[in-house]
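[1] sequence and predicted structure are below.
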Amino acid sequence: MYAVTGASGQLGRLVIEALLGRIEPGKIVALVRDPARVADLSARGVIVRAFDYDEAGTLAPALAGVERLLLISSSEVGKRVAQHAAVIEAAKTAGVSAIAYTSILRADSSPLGLAVEHRATEAAIRASGMPYALLRNGWYIENYTMSAAASIEHGAVIGSTGEGRISAAARRDYAEAAARVLTDAAMTSQVYELAGDESFTLADYAAALATASGRPVTYVNMSEAAYREALEGIGLPGPLAAILAESSATAAGGALFDDGHELSALIGRATTPLATVVRETLR
């Protein structure tokens, strides 16, 4: 059986859908904190099991019979290392034969603050002795389009990325890659650097919003500190605002750029263009 953690999340849901297009639902295990959130998957024949990263003692039983596990990184920045370590240990105890993990682009050398916990998790996976696949995902285009309506309303995209290029891809592209690796690949301790085929600047993104909406939208570059203050001003918690501002500023130096095209090679097609995701979001 093939199991996916965080199956009720945005990426997890898409991975489950991709798996359903490839294998029988009875071979898929959706691991979620609250099974009620994926009752629809259960109705379609997917096996649903409760799985809480913070309840270490309950994890191994939930992995009974699982051969391959996709560990989708926790959303709780600051708690990820301990949570992921608990899942890895549970996978070993349950006899899982291989583990895939959604890491971050060039985790071993990335200057992004978010990479620290990913590096620690990758190290724990290697130390486990299990065969693995490290899916080093670049940025999601949806990281930007989630605030598309506000950007169009105010006529501005804000950030501190300058002219740095971002090789983002649609979340569904990364999900398809994960499903393929989980079901097809040998998973003999391999690293995948995954990113979109076409890179763009935030000025390019603003232009895409303008084209799709028919309204003027420009990019306003700020210092990291000013961007953080702006994010806090719209209600984001201070720690989250600091992470986003640091990531944006670090991307100015190319931290989110990649031209290796491993993602499109893995999924067997070009990655979804920025303009397509923008149009779908506004639709």
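    The structure has been received and is ready for your questions. Note that this is a predicted model, so its numbers are computed, not measured. Residues are numbered from 1 along each chain as shown.
[2] only C-alpha atoms for contact and neighbour calcs from this point on.
    Will do.
[3] helices along the stretch 51-200 of the chain, start to end?
    Applying DSSP state H, counting those that start in this stretch to the stretch 51-200 of the chain gives helices spanning 59-62, 80-94, 115-128, 142-145, 148-154, 171-183.
[4] tell me who's in contact with Glu163.
    Contacts for Glu163 (Cα atoms under 8 Å, 6 or more residues apart in numbering) come out as Thr201, Leu202, Ala203, Ala252.
[5] tell me which two of those residues sit farthest apart.
    Maximum pairwise distance among those (Cα to Cα): 12.4 Å, between Ala203 and Ala252.
[6] higher neighbour count, these two?
    Using other Cα atoms under 10 Å, the more surrounded residue of Ala203 and Ala252 is Ala203, with 22 against 19.
[7] isn't that one right up against Asn221?
    No - counting by Cα atoms under 8 Å, Ala203 stays clear of Asn221, with 9.1 Å between them.
[8] take this one as well and set it beside the first:
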Amino acid sequence: MSIAVTGAAGNLGQGVVESLLSRGVNEKIVAITRAPEKIKPLLQRGVEVRPGDFDDPASLVKAFAGVDRLLIISTGGDNPTRIRQHQTAALAAKEAGVGFIAYTSIANASHNTLGLAEVHRATENAIRQTGISFSFLRNNWYLENESGYIQAALAGAPIVTSAGNGKIGWALRTDYAQAAAAVLAGPGNDNTIYEFGGTLATYDDFAAALGQVLKKKVSVEHVDDETYGKSLAANGMPDFVVAFLVGSAHEISQGALDVAGSDLAKILGRPAVALPEALKQLVEQIKK
């Protein structure tokens, strides 16, 4: 038996591999990345490192050879590129004889209105079409996505957003990583869909929790989409990033991430790290 993780040189991938190691799984752990030199130290810990490039189908078939359980971590880039790469990975898994695929998706992927949700709907469909047993890990929102707001608050600036009172299920990347490792290593996860996320909260809740950590008031400026976009552009954000962030904030204001559920706590065997404690950890990391 072997468990493989793609994107193993990335932050989430490294977290999943570390979680598998800490669980003491009996299966061989295979770390797959297009930059194997970045994770060579894993070799000394008994992890097999294999090269694999989502733009090179043959390399993925080779990387997936002999793998029983596979985690496909979603790639970066524009939507068409990501969809193509994910479809390539799904087909390679089928050709290699993989028995189970877990995939890092997005909250409520079937109906989510965020622009990036298109990628995850297409990928879930591609994986279903392989006929391979699957588990879709529908991760809500990474708290690390808000590092810019944390840095702004540290500098005394307000949180500027057009997300309104939209609720978000923030959780730390480590919680998502540990949950993915648990699904890969544990039984009973065939053909499952998990809605992973922390306790639902708004940006006002976020600011209040961050204020507790920083021991000062953190204010929120609620603005419209146009004003939010202008503020991002004024801070040097490229046009495509501005469009993505404004679009995401708008959909969040309409409830795109307002997806409740207890799946993360159920799989972890404990509650997700609460927002104040999670923010405390991120603040400490940012200050280093």
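    Done, it's in. Small disclaimer: the values here were computed from a predicted structure and weren't measured.
[9] coming back round to it: most tightly packed of the helices of the stretch 51-200 of the first structure?
    Greatest average neighbour count among these goes to helix 171-183 (a mean of 23), per mean count of other Cα atoms under 10 Å.
[10] which other residues reach it?
    2, 11-12, 14-16, 18-19, 68-70, 100, 133, 135, 137, 140-142, 187, 194, 263, 266-267, 271-272.
[11] Arg84 of the second structure versus the aligned partner of Arg165 of the first structure in the second structure, what's the distance?
    Aligned against the second structure by TM-score structural alignment, Arg165 of the first structure finds its counterpart in Lys167. Going from Lys167 of the second structure to Arg84 of the second structure by Cα to Cα, to the nearest Å gives 31 Å.
[12] what do you get for Val283 of the second structure?
    Distance of Val283 of the second structure to Arg84 of the second structure, given as Cα to Cα: 36 Å.
[13] swap in Leu43 of the second structure?
    For Leu43 of the second structure, the distance to Arg84 of the second structure equals 30 Å [Cα to Cα].
[14] quick one: the strands in the stretch 101-250 of the first structure, in order.
    132-137, 156-159, 190-194, 218-221 (DSSP state E, counting those that start in this stretch).
[15] do you know which of these lies nearest Asp259 of the first structure?
    Of all these, strand 190-194 comes closest under Cα to Cα, at 9.4 Å.
[16] which residues touch Leu200 of the second structure?
    Residues in contact with Leu200 of the second structure, defined by Cα under 8 Å, 6+ apart, are Lys167, Ile168, Gly169, Trp170, Asp258, Val259, Ala260.
[17] what sits up against stretch 117-131 of the second structure?
    79-80, 82-83, 86-87, 90-91, 94, 101, 103, 105-106, 109-110, 134, 136.
[18] go again with 6 Å.
    Applying Cα atoms under 6 Å, 6 or more residues apart in numbering, the external contacts of stretch 117-131 of the second structure come out as Asn79, Ile83, His86, Gln87, Ala90, Ser105, Ala109, Ser110.
[19] residues in the first structure aligned with it?
    So stretch 117-131 of the second structure is aligned with residues 115-129, judged by TM-score structural alignment.
[20] hang on, the earlier thing: PyMOL command to pick out the buried ones of the contacts of Leu200 of the second structure?
    One line in PyMOL is enough to select the buried members of those, burial here meaning 16 or more other Cα atoms under 10 Å:
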select buried, resi 167+168+169+170+258+259+260
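[21] and the contacts of Leu200 of the second structure, which is closest to Glu226 of the second structure?
    Closest approach to Glu226 of the second structure among the contacts of Leu200 of the second structure (Cα to Cα): Lys167, at 20.7 Å.
[22] correct me if wrong: the closest one contacts Ala201.
    Yes - Lys167 of the second structure is within contact range of Ala201, at 5.0 Å (criterion: Cα atoms under 6 Å).
[23] overlap of the contact sets of these two?
    Counting by Cα under 6 Å, 6+ apart, Lys167 of the second structure and Ala201 have no shared contacts at all.
[24] distance check, the equivalent of Ala175 of the first structure over in the second structure against Asn11 of the second structure.
    Per TM-score structural alignment, the equivalent position to Ala175 of the first structure in the second structure is Ala177. Using Cα to Cα, Ala177 of the second structure is found at 9 Å from Asn11 of the second structure.
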